[in-house]
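>>> build me a model from this:
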Amino acid sequence: MFTGIIENLGRVADLKKEAENLHITITSNLASELQIDQSVSHNGVCLTVVEISDNNYTVTAIQETLIKTNLGELQIGDVVNLERAMQLGARLDGHIVQGHVDQTATCTAITEQDGSWMFTFDYDKTKNNVTIEKGSITVDGVSLTVVNSKHHSFSVAIIPYTYEHTRFQHYKVGDTVNLEFDVIGKYVARLMGKN
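Presented below is the predicted three-dimensional model:
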């Protein structure tokens, strides 16, 4: 379980394909604080630490994860949003994030707005996921508030702190991001027969 508040940016140091799995080695100053078998969110995807060495650690993504997320597009040197699992009793500054990506989206617009930025994302509406105005959405692991909610798209306003401390500073129009829709909204949609 995560909060969607990014702790650190990591950098992809190595990628090794083994059968259908991808072993991803990340360089991060969080590595020294990790333990084998811990869960860490990588661009919103919960993965298990399987190896640690100095400032590097390795996680493994299975084929299903590579198909459903943007992790299969990673290249050596890419920046990744990182968050360790939440601790019970700590503040929940974002919202409840499971680390289970629902689908990907494409960045369709980036507009600078006098000190902040508006990012717009388009997603496949046939998967029956929904956003609501002022509801929560997780984009590459970042907990955000939805604005301009539509049937297949939404926007998020990004303040300078978030822009500087997450992957948002690297996004370009056409980039693929991971989406996790609000878990409470998913339960409500299921109860209402929408999913």
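>>> hey, let's count contacts and neighbours off CA atoms from now on
OK.
>>> next structured bit after the helix or strand harbouring Glu164?
In this assignment (DSSP states H and E), Glu164 forms part of helix 160-165. For helix 160-165, the following helix or strand on the C-terminal side (DSSP H and E) is strand 176-181.
>>> what does the helix holding Glu164 contact?
The contact list for helix 160-165 (CA atoms under 8 Å, 6 or more residues apart in numbering) reads Ile6, Asn8, Leu9, Gly115, Ser116, Phe168, Gln169.
>>> what are the buried residues along that helix?
Neighbour-count burial for helix 160-165, counted by 16 or more other CA atoms under 10 Å, picks out Thr162, Tyr163.
>>> before we go on, could you also do this sequence so I can check it against the first one:
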Amino acid sequence: MFSGIVFDLAKVKSVRSKGGLKILEIRLNKNIKNPEKGMSIAVNGVCLTASLIKNAREFHADVTAETMKKSTLSEIRAGSPVNVEFPVQPHGFLSGHIVQGHVDCTGIIKDVKKENGNVIITAGYPQEFARYIIEKGSVCVDGISLTAFDVKKNAFSVSVIPETLNSTGVKFYKNGSKVNLEFDIIGKYIERQLKADNGEIK
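Sure, this is the predicted structure:
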């Protein structure tokens, strides 16, 4: 489980294919704490498994065909900046919100503008996911926990403070940029329970 608080804006060192997988070699600017092969790591909001830990700042992660189909990782190239987060520890703070690293869909940046020192990002998304996002609710954009406002059936906006802008890939967003979106898991469980109560799930 993650929280949507980015640990580091890292860089993809290399990308190669092997047996249907895309293998990302990622280099961090900070040391990994207690690195272990097989640990979960969120890359642009996608939960991946570290297949190799080279050192305290470099690791490999394998991306399956299904993950590439559902996320923007299919477009990752050597030199691409990526948001990286490590799992929440049981004794730590949950500073953002509950994030699984299971991308629901991709969205498209529709507008980027500065306002009162912050940056307002508007993203479009498939209308079928509208039931999972609410005004002032949490949404995960490329692994970043943000608060949605001006929510419409196929678009929403978020306000990004300077700290988040400077320490994540948001600084590279422009109109037409593609982003990974994960909606709040709590709403999904509630929806399923209601369907079960109504006899819609056998």
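>>> after superposing, what score do the chains get?
After superposition, the two chains reach a TM-score of 0.94 (TM-score structural alignment, normalised by the length of structure 1), with 195 aligned residues with a CA RMSD of 1.7 Å.
>>> and the host helix or strand of Ser51 of structure 2, which residues are buried?
Using DSSP H and E, Ser51 of structure 2 sits in strand 46-55. Within strand 46-55 of structure 2, the residues that count as buried by 16+ other CA under 10 Å are Val46, Cys47, Leu48, Thr49, Ala50, Ser51, Leu52, Ile53.
>>> enumerate every residue touching Ile185 of structure 2.
Contacts of Ile185 of structure 2 by CA under 8 Å, 6+ apart are Ile98, Val99, Gln100.
>>> change it to 10 Å
Each residue near Ile185 of structure 2 by CA atoms under 10 Å, 6 or more residues apart in numbering is listed here: His97, Ile98, Val99, Gln100, His102, Tyr132, Ser138, Val139.
>>> let me know the closest of these to Val15 of structure 2.
His102 (21.4 Å; CA to CA).
>>> the helix holding Glu164 of structure 1 corresponds to what range in structure 2?
Aligned by TM-score structural alignment, helix 160-165 of structure 1 falls on residues 162-167 of structure 2.
>>> so what's the gap between the matching stretch and the chain middle?
In this view, stretch 162-167 of structure 2 has its centroid 16 Å away from the chain centroid, taken as CA atoms, centre = their mean, to the nearest Å.
>>> buried stuff in the top helix by length along structure 1?
Determined from DSSP state H, the single longest helix within structure 1 is helix 183-191. Residues Val183, Gly185, Lys186 are the ones in helix 183-191 of structure 1 that count as buried (16+ other CA under 10 Å).
>>> now do the same for the last one: its match in structure 2.
Using TM-score structural alignment as the criterion, Lys186 of structure 1 maps onto Lys188 of structure 2.
>>> filter the contacts of helix 160-165 of structure 1 down to the buried ones.
Of the contacts of helix 160-165 of structure 1, these count as buried by 16+ other CA under 10 Å: Ile6, Leu9, Phe168.
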